[in-house]
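*Asks:* predicted structure and sequence below. I'll ask about it afterward.
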Amino acid sequence: MTDTSLNLAASQILNALANNELRPVVRTFFDQATFTASHVVHDPSTKSAAIIDSVLDYDPASGRTSFSSAQNIVSYVKENDLHIEWQLETHAHADHLSAAPWLQEQLGGELGIGAQIITVQEVFGKIFNADTRFARDGSQFDKLFHDGNQFRIGNLNVTVLHVPGHTPADMAFVIGDAAFIGDTLFMPDYGTARADFPGGNATTLFRSIRRLLSLPGKTRVFLCHDYKAEGRDQFAWETTIEAERAHNIHVHDGITEENFVKMRTNRDATLNLPTLIMPSVQVNIRGGHMPEPDDNGTSYIKIPVNKL
């Protein structure tokens, strides 16, 4: 059976590798508080750009938000005279809040995420007992992407791949010769993403990862997180498909689906929930907006007791 979407992405990558003008410039901003890598990717010929997986600063003790991380992105965009066409989310993150609405106010750009965000909204809408003001139809986003969708950022071709498993809605954005893969893979020495959140599935994750690893070996791979594997002193967020295939400690070539699922399931059972999962999910399923305010005008984050 032919994987048409994957073939489109692979052809795009090979064209970009052969023509340097079709390769994007990528600048990464790493937020050490949440171990998140946000990326600004742009077409050097037109200055058209996208922001991927932005971070809103949030203090869980006080419930206060701030914008220093996002402001660094704004400053870079303005200093380089970039035109933001897209604010892209690889998925509804459980470890940091999205700054996309604030960045839209500052810089513009359409907000896009995978179409299966609707499934995530249904699941977590029930977990957090969201009231009827919370729409579970993806309408908080400007664009819902499906597998194989294509668009352009300036002269750069973009192909979207659905890579579920960590969540049902995970998408990889292949831009020129670069793949922004969210929480599927980490650096080769750290492994792979967890699959135990509601809607996650280790078998599905393995198949999504193997799909990504079918891309050309020279594909540049940009990650959403890094936690510094033991023995490594520096944070890192860029690798290649060939490096992941050869060296990823969880899913290198030769690892079977059965062995991966067993490893991932056992490992996930030992992990604590992310520190910011409660605010992050409630905000990110709303496209980065806070929950609907109560009648006193204040928004509240719910914490379900003994539920997760």
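*Replies:* Great, that's in hand.
*Asks:* C-alpha from now on. contacts and neighbour counts both.
*Replies:* Fine.
*Asks:* how close does the closest residue in space to residue 181 that isn't next to it in sequence get to residue 17?
*Replies:* For residue 181, ignoring the flanking residues on the chain, the nearest one in space by Cα to Cα, 6 or more residues apart in numbering is residue 172 at 4.4 Å. According to Cα to Cα, to the nearest Å, residue 172 stands 19 Å off from residue 17.
*Asks:* which of those two has more residues huddled nearby?
*Replies:* For residue 172 versus residue 17, neighbours defined as other Cα atoms under 10 Å are more numerous around residue 172 (25 against 18).
*Asks:* surely the more buried one and residue 150 touch.
*Replies:* No. With contacts counted by Cα atoms under 8 Å, residue 172 stays clear of residue 150, the gap being 11.9 Å.
*Asks:* overlap of the contact sets of those two?
*Replies:* residue 160 (Cα atoms under 8 Å, 6 or more residues apart in numbering).
*Asks:* just the buried residues of stretch 132-146, please?
*Replies:* Neighbour counts using 16 or more other Cα atoms under 10 Å place 134, 135, 136, 138, 140, 141, 143, 144, 145, 146 of stretch 132-146 among the buried residues.
*Asks:* list of residues touching stretch 289-306?
*Replies:* Stretch 289-306 is contacted by residues 101, 127, 128, 133, 134, 278, 279, 282, 283 when judged by Cα under 8 Å, 6+ apart.
*Asks:* same thing but at 6 Å, please
*Replies:* Outside stretch 289-306, the residues that touch it by Cα atoms under 6 Å, 6 or more residues apart in numbering are 279, 283.
*Asks:* presented hereafter is structure B, for comparison with structure A:
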Amino acid sequence: MNMSARPHVEAFFDKRTFSIQYVVSDPATGACAIIDPVLDFEEKSGATGTFNADRILQYVTAENLKVEWILDTHPHADHFSAADYLHSQTGAPCAIGSHVVEVQSLWKDLYNWQGFVPDGSQWHKLFQTGETFRIGNLNASVMFSPGHTLASVTYVVGDAAFIHDTLFMPDSGTARTDFPGGSADQLWHSIQDILALPGETRLFVGHDYQPNGRAPMWESTVSEQKASNSHLSRCHSKDEFIAFRQARDKTLPMPKLMLPSLQINLNAGRLPEPESNGARYLKIPLNALGNAIWE
């Protein structure tokens, strides 16, 4: 990693889903990538909106940036992806890690998608593990970071790493692993890979749930995570971590937008096609996820 390459990182917090979206840009050229953008969804009314995505576009215009990539770290289970909308507005290609095809195959059966092709062709680019690309003059690379999902990746851009649902801020610990295809063992190894980056590497998380009501936070360093992550500090081995993580996961309810979100996000952020009356419909499988935790 060239630690002298320091991109500018602008964060956009969505308080409805506790998500953080990013614009990472090359100060020398104005080229940028948008990472994990949110398409707004009001679940009680079924309304969709582009408030978050338009806020990002306004920033891109104001800073005279050129969007070269629209990147998702994984198929999100708690918000819709705005990747397809942002592609329509900027022309930039949408990309995700190549293991998304495994998640597509898993959920195709759960949704009983008859005509859905689980080959990743819904994106313009599928990144392989270790693949490199550029954002302007900045070198970027892709780390495979499974555990939270089968398809999770970390994007490393200069001295910044976008780790989404692996580690949270140090006071919030680590991500859950109980979704279909998740693995506490794999998450442990993904975390070790991230913590093997240089200590001054800036780590940018994908969610912050504001423990004890504090203000939202999203940036730490490898050194800070090693010193004070609240989950890792109590687990001194892989086995201890797996036992802790699995026990904690058994107490957590599913995200309220999981079933609506994945049918959008496994199609690269595209909404369902309109039916004969012009309306679009979500499809919710009943009792498909086993014994759910009721809130």
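*Replies:* Yep, that arrived. This is a predicted model, so every value here is computed, not measured.
*Asks:* what's the TM-score here?
*Replies:* Once superposed, the chains reach a TM-score of 0.95 (TM-score structural alignment, normalised by the length of the second structure), with 289 aligned residues with a Cα RMSD of 1.2 Å.
*Asks:* related to what we said a few turns ago, would TSV of the buried residues of stretch 132-146 of the first structure with secondary structure and distance to residue 161 of the first structure be doable?
*Replies:* Shown next, in TSV, are those (DSSP: H, G, I helix; E, B strand; the rest coil; distance: Cα to Cα, whole Å):
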residue	secondary structure	distance to residue 161 of the first structure
134	coil	27
135	coil	25
136	coil	22
138	coil	18
140	coil	21
141	coil	18
143	strand	15
144	strand	12
145	strand	9
146	coil	8
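*Asks:* Serialize those to JSON lines and add fields for distance to residue 113 of the first structure.
*Replies:* Formatted as JSON lines, those follow (distance: Cα to Cα, whole Å):
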{"residue": "134", "distance to residue 113 of the first structure": "17"}
{"residue": "135", "distance to residue 113 of the first structure": "16"}
{"residue": "136", "distance to residue 113 of the first structure": "14"}
{"residue": "138", "distance to residue 113 of the first structure": "9"}
{"residue": "140", "distance to residue 113 of the first structure": "10"}
{"residue": "141", "distance to residue 113 of the first structure": "7"}
{"residue": "143", "distance to residue 113 of the first structure": "7"}
{"residue": "144", "distance to residue 113 of the first structure": "5"}
{"residue": "145", "distance to residue 113 of the first structure": "6"}
{"residue": "146", "distance to residue 113 of the first structure": "9"}
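*Asks:* checking the residue mapped onto residue 208 of the first structure from the second structure next. Helix, strand or coil?
*Replies:* Matched by TM-score structural alignment, residue 208 of the first structure corresponds to residue 190 in the second structure. In three-state terms, and counting by DSSP: H, G, I helix; E, B strand; the rest coil, residue 190 of the second structure is helix.
*Asks:* so who does residue 190 of the second structure touch?
*Replies:* residue 145.
*Asks:* distance of it from residue 143 of the second structure?
*Replies:* Distance of residue 190 of the second structure to residue 143 of the second structure, computed by Cα to Cα: 9 Å.
*Asks:* and residue 246 of the first structure, what pairs with it in the second structure?
*Replies:* Per TM-score structural alignment, residue 246 of the first structure is aligned with residue 227.
*Asks:* how many neighbours does the counterpart of residue 62 of the second structure in the first structure have?
*Replies:* With TM-score structural alignment defining the correspondence, residue 62 of the second structure maps onto residue 79 in the first structure. Residues near residue 79 of the first structure, counting by other Cα under 10 Å, number 9.
*Asks:* element containing residue 57 of the first structure?
*Replies:* Using DSSP states H and E, residue 57 of the first structure falls within strand 57-59.
*Asks:* average offset between the next helix or strand after that strand and the second structure?
*Replies:* As assigned by DSSP H and E, the chain's next helix or strand after strand 57-59 of the first structure is strand 64-66. On superposition with the second structure, the mean distance recorded for strand 64-66 of the first structure (mean Cα distance after the TM-score superposition for the first structure) is 0.8 Å.
*Asks:* what sits up against strand 64-66 of the first structure?
*Replies:* If you take Cα under 6 Å, 6+ apart as the criterion, strand 64-66 of the first structure is touched by 57, 58.
*Asks:* okay, now residue 33 of the first structure: neighbour count?
*Replies:* Using other Cα under 10 Å, residue 33 of the first structure is surrounded by 9 other residues.
*Asks:* how close does it get to residue 76 of the first structure?
*Replies:* Here the distance between residue 33 of the first structure and residue 76 of the first structure works out to 20 Å (Cα to Cα).
*Asks:* pull out the buried positions in the longest helix along the first structure.
*Replies:* Identified as the longest helix of the first structure according to DSSP state H is helix 4-18. By neighbour count on 16+ other Cα under 10 Å, the buried set for helix 4-18 of the first structure is 5, 6, 8, 9, 10, 12, 13, 14, 15, 16, 17.
*Asks:* distance to residue 113 of the first structure added to those, as a markdown table?
*Replies:* Below are the buried residues of helix 4-18 of the first structure laid out as a markdown table (distance: Cα to Cα, whole Å):
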| residue | distance to residue 113 of the first structure |
| --- | --- |
| 5 | 17 |
| 6 | 19 |
| 8 | 20 |
| 9 | 18 |
| 10 | 21 |
| 12 | 21 |
| 13 | 22 |
| 14 | 25 |
| 15 | 26 |
| 16 | 24 |
| 17 | 26 |
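*Asks:* out of those, which one sits closest to residue 265 of the first structure?
*Replies:* Closest approach to residue 265 of the first structure among the buried residues of helix 4-18 of the first structure (Cα to Cα): residue 6, at 27.2 Å.
*Asks:* need the counterpart of the closest one in the second structure.
*Replies:* Mapped onto the second structure by TM-score structural alignment, residue 6 of the first structure lines up with nothing.
*Asks:* pretty sure residue 166 of the second structure sits against residue 176.
*Replies:* No. Residue 166 of the second structure is not in contact with residue 176 according to Cα atoms under 6 Å; the separation is 8.3 Å.
*Asks:* ranges for the helices of the stretch 201-308 of the first structure?
*Replies:* 202-212, 241-247, 257-268, 277-284 (DSSP state H, counting those that start in this stretch).
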